[in-house]
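>>> build me a model:
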Amino acid sequence: MTFPEEDLPAVAEASHAVVREAREAGVWIFGGGILSQQASIVAADGSVCDGPYPETKAVIGGFSIIEVASRDEALAWAAKIASSCRCAQEVREIMYDPES
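As a prediction, the model looks like this:
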């Protein structure tokens, strides 16, 4: 966490305000917080194992999926999210799949 725990309500409200703005702009698809940093890996054969475990202090607190026309627009929304949640954002493009 990059802010004092007592700031969590203010950070949550600021983050929710950005989500509301993205919905009103028609770019919001889905998002949510990550409950646990622990992951389970399901292999192609169906076997399950715990891991991977983060090797750094960096954590993934959540994710947002938006649909915009350009990378620049995605970066602008990421800047709004970063400011509201007081943490850096990683931006990745999701490949379009016409079957989804």
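>>> make it CA atoms for all contacts and neighbour counts henceforth
OK.
>>> can you give me how far the longest helix along the chain is from the chain middle?
Longest among the helix segments of the chain by residue count, using DSSP state H, is helix 8-25. Its chain's average C-alpha position is 13 Å from that of helix 8-25, according to Cα atoms, centre = their mean, to the nearest Å.
>>> please give me the structure for this one as well, since I'd like to look at both together:
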Amino acid sequence: MSKYLLIMRGTDESNAALMADIEELMARTHRFIEETVKAGVLLAAEGLDDPAQGVVVDFSGETPVVTDGPYGETKELFGGFFLLDVASKEEAVEWAKRVPAAPGSKIEIRRVPGSDEVPQASE
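The predicted structure follows:
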């Protein structure tokens, strides 16, 4: 089994479409979470706060610069995630296809390497 992070990415337009019928979105999301729990693959699931409430720490210069809100030229914003423990990337893709999402949204799928796969500093 491998861990895969399904990152929900939306635009201002797709997020507005989701919020237009928030009750339906929450019901569909709840059903999706129930399915992943019954299948024994869900490790974690969280939504994120409004991007305007966040900050960005930019390491482009010599010292970090902190600014309010999301990236200046962002067209897609992370809205939340599901962390699944599945047998393959293909299985992660199949679950991602079932995530409740508005037209224009995307799900980015990234494998989470095990601790034995992370490069270690030599002593």
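>>> residues of stretch 12-27 of structure 2 that come out buried?
Residues of stretch 12-27 of structure 2 classed as buried by neighbour count (16 or more other Cα atoms under 10 Å): 14-15, 17-18, 25.
>>> out of these, list just those in helices.
14-15, 17-18, 25.
>>> returning to that earlier point: just tell me the aligned range of the longest helix of structure 1 in structure 2.
The aligned range for helix 8-25 of structure 1 in structure 2 is 22-39, by TM-score structural alignment.
>>> how about residue 81 of structure 2, what does it touch?
By Cα atoms under 8 Å, 6 or more residues apart in numbering, the contact set of residue 81 of structure 2 is 5-8, 45-47.
>>> in structure 1, which of those residues remain in contact?
Contacts conserved in structure 1 for the contacts of residue 81 of structure 2, counting by both residues aligned by TM-score structural alignment, their matches' Cα atoms under 8 Å: 45-47.
>>> so which of the residues you listed comes closest to residue 112 of structure 2?
Relative to residue 112 of structure 2, the closest of those is residue 45; by Cα to Cα it sits at 14.7 Å.
>>> ok, residues contacting stretch 39-48 of structure 1?
Outside stretch 39-48 of structure 1, the residues within contact range by Cα under 8 Å, 6+ apart are 49-53.
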